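In: From the sequence below, what's the structure:
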Amino acid sequence: MNDGDRDTPGDRENDGEPRPERDTGGSGASHPETADRDFDWRGWTLVAAIFVAFLLVPGIIYVYPHAPSAVGLSFWDTYLVLPMIPAILLGALAVWATTRP
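Out: Purely as a prediction, here's the structure:
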């Protein structure tokens, strides 16, 4: 057999025959294009959380800067902790919304 007769991977791709599907080993994994990825209620929940984290909470802090001190929060608590609470919730919600059972 000379080098010109060898079947290289590039030659197999161009011969017009479809490739067999790769065995996933029984893991049940599927290709991302075949997964059902509709923008359903999980997506709208994530949009609502983004609205709260990026607009509502900072807007409340901006419009009413003295309101948190009325309930006992200091300046640092107001500007560091209050935005962190919706940010952590937004991160957890994003993980929940993008994982499917």
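In: Only C-alpha atoms from now on, for both contacts and neighbour counts.
Out: Will do.
In: isn't Ala49 right up against Leu90?
Out: Yes - using C-alpha atoms under 8 Å, Ala49 is in contact with Leu90, at 5.9 Å.
In: outside of the longest helix that the chain contains, which residues touch it?
Out: Secondary structure of the chain per DSSP state H: the longest helix is helix 82-98. Residues from elsewhere that reach helix 82-98 (C-alpha atoms under 8 Å, 6 or more residues apart in numbering): 42-43, 46, 49-50, 52-53, 57-58.
In: and for comparison, fold this next one:
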Amino acid sequence: MNEGTSATSQPVDAEDGESEGDDAYVHQPRSSPPSRAPTGEGTFDWRGWLLVGVIVFAFFVVPGAILVLPEAQGFIGTLGLTLRDAYLVLPLVPAFLLAAVAVWAAVRSRSS
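Out: A predicted model of the protein is given here:
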């Protein structure tokens, strides 16, 4: 490396382009790691569990329900739907839930 450049962050004089050695950054590592996890940002509370629940519903419950639709034609008929209607409507439920949770999370993150 040249004398004017180094791996540390040093202020550069605008007139002559030489660095000043007196104001060089010196890294001083911590003596001990933090004793406990930070609170607030990054914690997993009921909002996280709501998202997990919606994802489990979208990826496990609804596909399982689609698999058993032919056996549940009687129940589907009581709802006023045909089998074709059920195949079209059932995937929309998790789509709307995931969209609602995504919009809610985005609005919540902007307000805080």
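In: Between the contacts of helix 82-98 of the first structure, which sits nearest Thr99 of the first structure?
Out: Arg42 (10.0 Å; C-alpha to C-alpha).
In: Show me what that closest one aligns to in the second structure.
Out: Residue pairing (TM-score structural alignment): Arg42 of the first structure is matched to Arg47 of the second structure.
In: which stretch of helix or strand covers its match?
Out: Element membership for Arg47 of the second structure, per DSSP states H and E: helix 46-56.
In: With the first structure overlaid, how far apart is the following helix or strand past that helix on average?
Out: With elements assigned by DSSP H and E, the helix or strand that comes after helix 46-56 of the second structure is helix 62-67. Its matched residues in the first structure lie on average 2.0 Å from helix 62-67 of the second structure after superposition (mean C-alpha distance after the TM-score superposition for the first structure).
In: what does helix 62-67 of the second structure correspond to over in the first structure?
Out: Under TM-score structural alignment, the match for helix 62-67 of the second structure is residues 57-62.
In: ok, back up a step: please work out how many residues are found near the match of Arg42 of the first structure.
Out: 12 (other C-alpha atoms under 10 Å).
In: Show the contacting residues for it.
Out: Arg47 of the second structure makes contact with no residue, according to C-alpha under 8 Å, 6+ apart.
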